[in-house]
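Colleague: Turn this into a structure:
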Amino acid sequence: MAAATKPTIVIVPGAWQLPNAWDEFRAVLARANHQSYHVALPSVGGTELPLTGLAEDVAAVQHVVGGLADHGDEIILLCHSSGGVVGSNAVQGYDRATRQAAGKVGGVVRVVYLSAFMLPVGKSLMDMLGGQPLPWMIVDNDRVTGDPAQMPEIGFNDLPADEKAYWATQVTWTSAALFASPSQFAPWNNGIPCSYIFQTIDNALPLNLQQSMAQQIQAAPNPLEASIDAGHCGFLSMPGALLGALKDVIGGN
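Modeller: The predicted model follows:
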C-alpha cells in the first residue's frame, strides 16, 4: 500500500463522546482528501470491569497508529479535550523521527491539540482540575459523567437549541481511572512538532486554560497555533472552519 499523499488524521477523542460526534468532520476531511481514523477509547463507555484507564487508551491509539505507520503513512494526531493526555503518551516511540532512526517507515509527524489538555509528566487530569471534579462533573464510583442539566451549555453552547439538546443526549461515561492516571510523556519536550487550536468560547475548557497549557508547545520544533470562534466541539458547530485551522497548523496540506 502506497503512503498517503496527504497526512492521515488520527482522531484521539475526549471524554464522554461517542464516535458519531466526529462523523461530519470526518466527512469534511474526506472531501479534502485526508484519510481519517477515529480511535474508540476503552475508557469511554467501557463495560468490562474494572474500567480501564490511560494505559489502555494509549494502547488503542498505538494500535491504530502503528498499523498506519507500517504502511508508510505520515500521521497527524488530532487530540480533543482529555484526548490530549492520551495522544501525548501514545506518540512515544511512534513519531516519524524515532521510527526512521529504527529503520522504519511512516509515523506521527505532528500532534495537534484541539481545546485539549497538555499535562506535564507526572501530573494527572484531576491534578489539572485542582484535585477535584468540576461542578458539572458527576462522579459515581468508577465512572464520571457530565451533569445532563449543564451539558448542553458546557459542551455545545454554540450549537442551535435543537442540536444542543440532541448532542447532550449522545454522551456516555468515562472511567474515573483516566482522570487519576499521571501522564508519562510530553512530546513537546522530546523533539516532536506540536500545534494548538484554540476554541475561543469553550465553556468546558476555557480559553485562558487552553492558552496557559499551550505555552508548552513553544518548546517543540516549529510550534503552530490557530483559533476558531467555537465552543468545546468545533467539529460539530463549524467543521469547515476547523478544517481551515487544521490546515494552518499542519503546514497547509
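Colleague: contacts and neighbour counts: CA atoms only from here.
Modeller: OK.
Colleague: where along the stretch 101-250 of the chain do the helices fall?
Modeller: Applying DSSP state H, counting those that start in this stretch to the stretch 101-250 of the chain gives helices spanning 125-128, 151-155, 161-169, 176-180, 207-214, 234-237, 239-249.
Colleague: Okay, buried residues for the last one please.
Modeller: Translated: helix 239-249. Using 16 or more other C-alpha atoms under 10 Å as the burial criterion, the residues of helix 239-249 that qualify are Pro239, Gly240, Ala241, Leu242, Leu243, Ala245, Leu246, Asp248, Val249.
Colleague: With respect to Ser195, which of these is nearest?
Modeller: Val249 (5.9 Å; C-alpha to C-alpha).
Colleague: any idea how far that closest one lies from Tyr37?
Modeller: Taking C-alpha to C-alpha, to the nearest Å as the measure, Val249 falls 19 Å from Tyr37.
Colleague: for the closest residue to Pro239 other than its chain neighbours, what are its contacts?
Modeller: Nearest non-adjacent residue to Pro239, counting by C-alpha to C-alpha, 6 or more residues apart in numbering: Phe25, 5.3 Å away. With contact set as C-alpha atoms under 8 Å, 6 or more residues apart in numbering, Phe25 has these partners: Phe235, Leu236, Pro239, Gly240.
Colleague: Report the two of those residues separated the most.
Modeller: Longest span within the contacts of Phe25, C-alpha to C-alpha: Leu236 and Gly240, 9.7 Å.
Colleague: buried residues in the one helix or strand Val64 maps to?
Modeller: Applying DSSP states H and E as the criterion places Val64 in helix 54-70. Across helix 54-70, burial judged by 16+ other C-alpha under 10 Å covers 54-62, 65-66, 68-70.
Colleague: Please generate a structure for the following sequence too, so the two can be compared:
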Amino acid sequence: MSAPTRPVLLLVHGAWHGSWCWEPVRTALVDNGWRVESVDLPSVGPAAGDRPGLHDDAKAVRAAIDAVDGPVVVVAHSYGGAPVSEGAADAPTVQHLVYVTAFQLAPGESLLGAAGGQPPPWWRIDGDLFSPLTPHEVFYGDVAPEVADAAVARLRPQSYAAATEQLLAAAWESTPSTYVVCEADQAIPVFAQEAMAGRAGHVERLPAAHSPFLSHPADLVRIIEAAARP
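Modeller: Predicted structure coming up:
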C-alpha cells in the first residue's frame, strides 16, 4: 500500500491582517516538507462600493479549498474561524480544522453576537468599516516590539459586514477540529475561547497572547502538524 497523501495546509488570517502574518509558521512548515497555501480575505482593505462581508470571505475560503487537488487541513486565526466554518462546510476534501484562538461559531451566530452584541471598546467603527484602536496591546502583547511595530503598520481596515453577517453553515459540525486556546489573549477572553473550544474534538493550549504565529511559531507548527498527520 502507498503511504497516505499529506494534506495541503491552508492558512486563513484574522481580521485586519493578511496572509503575511503567517510567514514564520509558513516558512517552518515548508521547511518540514508541507505544501502550504493561504487566503487573503476580501473583506480586509476593501475598495469603494459594496463592501465584501463574511459570506464573501467564506466564498474565498471555499475557492481556495476547491483549488487544491487532494486533502486539505484548514487553519484559521481569530475572525478567520467564521469564514472557514462556513466556507469549508460540506467540502469533501477537508480533513481537519484548526481554530487558533478563533471564532468557532454555529449557524446563525455572528462575530458581533459572539462579542455580546456590542462592539468591544477597542473597535473603532467608521461607517461601514472597522479597525482596532490599540493593536499593540490587544494583539501583540508577547511579540518582540520591532515585530509588533511592523505588524501594526500592515494592518488594514475591514468591512463591518464581516462582523455582523451570520454564519450560514458550520463545517466543524461534521469535520474533526482542534481548538488552540491562547491563555494570555487580550482580544478574545479565555472564557470565550474555552466556550468555543467545547465545540472542538481536541483542545491545545499555549501561553500566548492573540498572535502565536509571531510569538510562538514553533509551538503552533507542532500543533498544526499533529492535526494534519494521519
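Colleague: what separates the residue nearest the centre of structure 2 from Arg51 of structure 2, distance-wise?
Modeller: In structure 2, the residue lying closest to the centroid (C-alpha atoms, centre = their mean) is His77, at 2.2 Å. According to C-alpha to C-alpha, His77 of structure 2 stands 21 Å off from Arg51 of structure 2.
Colleague: what does Phe139 of structure 2 give?
Modeller: Distance, Phe139 of structure 2 to Arg51 of structure 2, using C-alpha to C-alpha: 24 Å.
Colleague: for Ala218 of structure 2, same thing?
Modeller: When distance is defined by C-alpha to C-alpha, Ala218 of structure 2 is 36 Å away from Arg51 of structure 2.
Colleague: Kindly tell me how buried the counterpart of Gln158 of structure 2 in structure 1 is, as a neighbour count.
Modeller: Structural alignment (TM-score structural alignment) places Gln158 of structure 2 against Thr174 in structure 1. Counted with other C-alpha atoms under 10 Å, residues neighbouring Thr174 of structure 1 total 27.
Colleague: right, and Ser227 of structure 1 touches Lys247 too?
Modeller: No: here Ser227 of structure 1 does not reach Lys247: they are 11.8 Å apart, not a contact under C-alpha atoms under 8 Å.
Colleague: For Asp158 of structure 1, give me its contacts.
Modeller: Lys164, Ala230, Gly231, Ser237 are the contacts of Asp158 of structure 1 under C-alpha under 8 Å, 6+ apart.
Colleague: ok, the residue nearest to the last one when sequence neighbours are not counted - how many residues close by?
Modeller: Right, the one you point to is Ser237 of structure 1. When the adjacent residues along the chain are set aside, Ser237 of structure 1 lies closest to Leu159, with 5.8 Å between them (C-alpha to C-alpha, 6+ apart). Applying other C-alpha under 10 Å, we find 20 residues neighbouring Leu159 of structure 1.
Colleague: Leu159 of structure 1 and Arg143 of structure 1, how far apart?
Modeller: Separation of Leu159 of structure 1 from Arg143 of structure 1 (C-alpha to C-alpha): 27 Å.
Colleague: do the same with Asn203 of structure 1
Modeller: On the measure of C-alpha to C-alpha, Asn203 of structure 1 and Arg143 of structure 1 end up 22 Å apart.
Colleague: ok, now Gly93 of structure 1?
Modeller: Gly93 of structure 1 sits 30 Å away from Arg143 of structure 1, going by C-alpha to C-alpha.
Colleague: who has more neighbours, the two?
Modeller: More crowded of Gly93 of structure 1 and Arg143, by other C-alpha under 10 Å: Arg143, with 20 against 15.
Colleague: Mind telling me what the more buried one corresponds to in structure 2?
Modeller: For Arg143 of structure 1, the aligned position in structure 2 is Leu129, judged by TM-score structural alignment.
Colleague: tell me the contacts of its match?
Modeller: Counting by C-alpha under 8 Å, 6+ apart, Leu129 of structure 2 makes contact with Pro157, Gln158, Ser159, Tyr160.
Colleague: 10 Å instead, please
Modeller: Leu129 of structure 2 sits next to 43-46, 51, 156-163 when contact means C-alpha atoms under 10 Å, 6 or more residues apart in numbering.
Colleague: So which of these wins on neighbours?
Modeller: In terms of neighbours by other C-alpha under 10 Å, those top out with Ala162 at 29 neighbours.
Colleague: check contacts around that residue.
Modeller: Contacts of Ala162 of structure 2 (C-alpha under 10 Å, 6+ apart): 15, 42-44, 51-57, 79-80, 82-83, 110-112, 128-130.
Colleague: before we move on, what SS does the corresponding residue of structure 1 for Val75 of structure 2 have?
Modeller: Aligned by TM-score structural alignment, Val75 of structure 2 pairs with Leu78 of structure 1. For Leu78 of structure 1, the secondary-structure state derived from DSSP: H, G, I helix; E, B strand; the rest coil is strand.
Colleague: what sits against Leu78 of structure 1?
Modeller: Counting by C-alpha under 10 Å, 6+ apart, Leu78 of structure 1 has contacts 9-13, 36, 38, 84, 87, 110-114, 116, 195-197, 246.
Colleague: Cheers, nothing more for now.
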